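1. quick check, what structure comes out for this input:
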Amino acid sequence: MTTWYDAPVVLDRRKGPYGEVVLRRHGALLQIIANGCFLMDTSDGRSERLLVDAALTALDARPEPGVLIGGLGVGFSLVHAAANPRWGRITVVEREPAIVGWHRDGPLAELTARALADPRTEVVEADLVAYVNETSAMFDALCLDIDNGPDWTVTEDNEELYRPTGLASCARVLTPGGVLAVWSAKPSPEFEGTLRNVGFQQVRTEEIPVARGVPDVVHLGVRPG
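-> Modelled structure (predicted):
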């Protein structure tokens, strides 16, 4: 049980290509901090699971859809996708080598070892913004969880992803009728409007209740068929 007086313990601290990333243990929880900004921990995972499930539901009965997950994080989205036999190819793009290493042979391996060993899974070490601009691969769903939301990015570089040009790149890697799902720590009506303006259809926001404060949300949009 984690109490208010527990002090976080730093397990690893590295300088990565985009700044400092830290893995901490706080009681029973593992936490990832990037450039002093709390990203996520292993306390829950409901919103990350909704991110994956909402995308799959929006695809209806499409057989073995391929999913691109932006951000490995603590692995909730990957583990949940790999646990569902409906998904076909599962590609995860993570730009921080330290995070990938913590999952492959570090403290986070206990959470994701089985999912990483799944033959459907591929982990790509790359910046997601560059990846969606350059890849020739196509996916039925793109699940984004690389920031705290469109209005609260980890680095300035990521801001481009939520603007019209970045969303056009996201649409480019989606098959017709493919789904974009974006995790956010708070609702963003402005982002919903941007999704509609660049051509996404069936735009909506699903909320995940939290114990206190503003609910987490998943923004969804469908590429026209």
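2. every contact and neighbour count from this point should use C-alpha atoms.
-> Fine.
3. helices or strands next to the longest helix along the chain in the packing?
-> Ranked by residue count under DSSP state H, the longest helix found in the chain is helix 46-58. When contacts are defined as 3 or more C-alpha pairs under 8 Å, 6 or more residues apart in numbering; DSSP states H and E, helix 46-58 packs onto helix 76-82, strand 139-144, strand 174-184, strand 216-222.
4. list the buried residues in that helix.
-> Buried residues in helix 46-58, counting neighbours by 16 or more other C-alpha atoms under 10 Å, are found at S47, E48, R49, L50, L51, V52, D53, A54, A55, L56, A58.
5. and what of stretch 199-216?
-> Neighbour-count burial for stretch 199-216, with 16+ other C-alpha under 10 Å as criterion, is recorded at G199, F200, Q201, V203, T205, E206, E207, I208, P215, D216.
6. nearest to W152, of the helices and strands packed on helix 46-58?
-> strand 174-184 (8.4 Å; C-alpha to C-alpha).
7. quick check: buried residues in the closest one?
-> By 16+ other C-alpha under 10 Å, the buried positions in strand 174-184 come out as L174, T175, G177, G178, V179, L180, A181, V182, W183, S184.
8. one more sequence to fold, the one below, so I can look at both together:
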Amino acid sequence: MIPWSLLDKAQIPGGGGELRLMQRGAEFSIRLGQTELMNSRLSGSEEALATLSCAGIRTRERPRILIGGLGMGFTLRAALAAVVAEAEIIVAELAPAVVAWARGPMAELFQSSLTDPRVSILESDVGRLIRSGRSTYDAILLDVDNGPEGLSRKANDGLYDMVGLRAARAALRPGGVLAVWSSGPNKNFTQRLRKTGFDVDEVRVRANGARGGARHVIWIATHSDPTDKKVCF
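-> Next up is the predicted model:
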């Protein structure tokens, strides 16, 4: 078997630990310590994060989408395939190294997504963008941790607590969607979403789509508005 090679490593801003980019043949892995955050062979649930979210806003003329976490670009590419030409997609990536890896050794994975005119890549904290928004986005997609708790850095807990969820709801337009990726279920998070005023659908998806793999969870939380007739799943 081909051994893994370390291509690069970088600290997550804010004391979140060390990210490592590994390669084995054509396969890439991004790891935080001994925990694998993502693997280029497993893209199904990251793609589902985008397709499930964009299904709820497909009739909007100029949707504005915020993606938290660039990763290996699977969510971004799926979002681009699912939205109209007039859409705007903002990707917030806290770690500059991840952006550099996307434009360097992993460029083939990203294809032309980084140069698509609908896309803006911001080296920024997605939480800051959420907190500064007021009815700004049609969808917010979060894939910055392995679930609704701060794995990559403790400050990310603020994305998933009641204060953070209220900020996300305020940043969404009526009928907008907050989607959160997780490696597994979390009953308390589902309850917090509902207490914040979201309509919640907890969807189980496979890590590698139709080809199987581990079962992951995506929360589709809709900023419900009885006057908005455009959103449906």
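9. about what we covered before: distance to V132 of the first structure added to the helices and strands packed on helix 46-58 of the first structure, as TSV?
-> TSV is the format used below for these (distance: least, C-alpha to C-alpha, whole Å):
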stretch	distance to V132 of the first structure
helix 76-82	19
strand 139-144	10
strand 174-184	10
strand 216-222	17
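10. could you look up the SS state of the equivalent of R14 of the first structure over in the second structure?
-> Under the alignment (TM-score structural alignment), R14 of the first structure pairs with A10 of the second structure. Judged by DSSP: H, G, I helix; E, B strand; the rest coil, the three-state class of A10 of the second structure is strand.
11. farthest-apart pair in the buried residues of strand 174-184 of the first structure, please.
-> Taking C-alpha to C-alpha as the measure, these span a maximum distance of 23.5 Å, between T175 and S184.
12. identify the residues contacting the residue most central in space within the first structure.
-> The centroid of the first structure falls nearest to D145 when counting by C-alpha atoms, centre = their mean (2.3 Å). Counting by C-alpha atoms under 8 Å, 6 or more residues apart in numbering, D145 of the first structure touches E48, I69, G70, G71, V182, W183, S184.
13. if we use 10 Å, what do you get?
-> Contact partners of D145 of the first structure, counting by C-alpha atoms under 10 Å, 6 or more residues apart in numbering, are 39, 48, 51, 69-73, 77, 181-184, 218.
14. same thing with I121 of the second structure?
-> By C-alpha under 10 Å, 6+ apart, the contact list for I121 of the second structure reads I67, L70, I89, I90, V91, A92, E93, V99, L114, T115.
15. mind checking which of the residues you listed are buried?
-> Listed as buried from those are I67, L70, I89, I90, V91, A92, E93, V99, L114; burial here means 16+ other C-alpha under 10 Å.
16. okay, how far is it across stretch 135-142 of the first structure, tip to tip?
-> Start to finish, the residues bounding stretch 135-142 of the first structure are 13 Å apart (C-alpha to C-alpha, to the nearest Å).
17. show me which residues of it are buried.
-> Here stretch 135-142 of the first structure shows M138, F139, D140, A141, L142 as buried, counting by 16+ other C-alpha under 10 Å.
18. same check on stretch 107-116 of the second structure?
-> Within stretch 107-116 of the second structure, the residues scored as buried using 16+ other C-alpha under 10 Å are A107, L109, F110, S113, L114.
19. show me what the third one aligns to in the first structure.
-> Looking back up the chat, that one is F110 of the second structure. Alignment of F110 of the second structure against the first structure is given by TM-score structural alignment, with T112 as its counterpart.
20. mean per-residue distance, the host helix or strand of that match to the second structure?
-> Per DSSP states H and E, T112 of the first structure falls inside helix 109-117. For helix 109-117 of the first structure, the mean deviation from the second structure after alignment is 1.4 Å (mean C-alpha distance after the TM-score superposition for the first structure).
21. whichever helix or strand comes after that helix against the second structure, how far on average?
-> Helices and strands here follow DSSP H and E; after helix 109-117 of the first structure, the next one along the chain is strand 121-125. Average distance, strand 121-125 of the first structure versus aligned residues of the second structure after superposition (mean C-alpha distance after the TM-score superposition for the first structure): 0.5 Å.
22. tell me the counterpart of D157 of the second structure in the first structure.
-> Aligned against the first structure by TM-score structural alignment, D157 of the second structure finds its counterpart in E159.
23. who touches the nearest residue to its match once chain neighbours are set aside in this structure?
-> Nearest residue to E159 of the first structure in three dimensions, chain neighbours excluded: T153, at 6.3 Å (C-alpha to C-alpha, 6 or more residues apart in numbering). If a contact means C-alpha under 10 Å, 6+ apart, then T153 of the first structure has C37, I146, D147, E159, E160, L161, Y162, S184 as its contacts.
24. how close does the alignment partner in the second structure of G199 of the first structure get to P174 of the second structure?
-> When the second structure is aligned by TM-score structural alignment, the residue opposite G199 of the first structure is G197. With distances taken as C-alpha to C-alpha, G197 of the second structure is found 12 Å from P174 of the second structure.
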